[in-house]
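Participant: Have a look at this fold, sequence not included:
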């Protein structure tokens, strides 16, 4: 996969987590990326990662494996491997469903009838060349993000009061203890000492009690 790097429904009930989803601008509309990206950001989505990719037919087949055996599958693979694609990980509360709403129906002609302001209505031409892709579910988002961004974290992002509480309960107290011990010990290499101390005193590491 040739690529150039630049620069995830479940938590909605709590209302405190940002969800990630995968968005792709397909080969027929990548020339409009500079126009489409600001629209995504204006809709309240934050772009966390961005990558320009060129799928091989094999990679496109793996990405769209759920459609294997369907009549349109060969045409889809040929289209998605015909040119570069811009893939993005975007985040927002309820990002998956939220982006699907502004993306519009799969068929661009139908999108123009039921949601004329959607991306597919304005940029797509038909069911195949429908301009953009958006993950359909949390499971799909996690799989697709890892497919294109192997090192990406797909867990929801804490935000607001929940992140503040997490820092106060899980991070700040541990850091204060570590820094206090650092001041008492006065090691020759304080950064290395603190790093090792945090590894040993990580409150999230599993504890095994021997019989």
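Facilitator: Perfect, thanks for sending it. Note that the coordinates shown come from a computational prediction; the quantities given were computed from them, not determined experimentally.
Participant: C-alpha from now on. contacts and neighbour counts both.
Facilitator: Fine.
Participant: name the element the residue nearest in space to the middle of the chain belongs to?
Facilitator: What sits nearest the mean C-alpha location of the chain, by Cα atoms, centre = their mean, is residue 89, with 3.3 Å. Taking DSSP states H and E as the definition, residue 89 sits inside strand 85-92.
Participant: That strand: what's the following helix or strand?
Facilitator: Strand 85-92 is succeeded, C-terminally, by helix 95-103 (DSSP H and E).
Participant: okay, now the one to match up with it:
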């Protein structure tokens, strides 16, 4: 009877589905969640998300896949168009950072040193938002097509 009750509860209102992408994401997320039963979580892991937001074994507030196979299956169910790629680690991560992150960050930090703003963290955050090379390009004038 647990699964039908769980299905009814999970579909009783809006929900938010997200994909967590990081090295060792599953173990990290499960640690943040705490035990499945929120009542147990309140006793043994009082700072866990389920202890804080859950109410009982059924209404435990959050879900986390138990292993990679389950995560992959659940991701494809909720997000059928998503391609699951491995998170780069080691040399692959360094190569990615050097190619895609460092040029923009170095330019921003250089400009930060030249400007010497009162709040450098906020200044750099704003600069990175404005100078993100992956930001979509917006067309500020309408494109008019000639009729055929």
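Facilitator: That came through fine. Computed from a predicted structure; not experimentally measured.
Participant: Mean per-residue distance, the strand holding residue 89 of the first structure versus the second structure.
Facilitator: Average distance, strand 85-92 of the first structure versus aligned residues of the second structure after superposition (mean Cα distance after the TM-score superposition for the first structure): 0.7 Å.
Participant: related to what we said a few turns ago, correct me if wrong: the residue nearest to the centre of the first structure contacts residue 25.
Facilitator: No - the pair residue 89 of the first structure / residue 25 is not scored as a contact, 11.7 Å apart, by Cα atoms under 8 Å.
Participant: Now list whatever residues contact both of those two.
Facilitator: Between them, residue 89 of the first structure and residue 25 share no contacting residue under Cα atoms under 8 Å, 6 or more residues apart in numbering.
Participant: still on that earlier bit, what's the angle between the strand holding residue 89 of the first structure and helix 95-103?
Facilitator: Orientation note: strand 85-92 of the first structure sits at an angle of 120 degrees relative to helix 95-103 (axes from the mean of the first three to the mean of the last three Cα atoms, to 10 degrees).
Participant: so strand 85-92 of the first structure corresponds to what in the second structure?
Facilitator: Following TM-score structural alignment, the aligned partner range for strand 85-92 of the first structure in the second structure is 15-22.
Participant: So in the second structure, which helix runs the longest?
Facilitator: helix 102-115 (DSSP state H).
Participant: which helices and strands sit right next to that one?
Facilitator: Helix 102-115 of the second structure is packed against helix 120-130, with contacts defined by 3 or more Cα pairs under 8 Å, 6 or more residues apart in numbering; DSSP states H and E.
Participant: Just the residues contacting the helix it packs on, thanks.
Facilitator: Counting by Cα under 8 Å, 6+ apart, 104-105, 108-109, 112, 117 sit against helix 120-130 of the second structure.
Participant: Helix, strand or coil: sort out the alignment partner in the second structure of residue 113 of the first structure for me.
Facilitator: In the second structure, residue 113 of the first structure lines up with residue 43, judged by TM-score structural alignment. Secondary structure assignment for residue 43 of the second structure (DSSP: H, G, I helix; E, B strand; the rest coil): helix.
Participant: Fine by me, thanks again.
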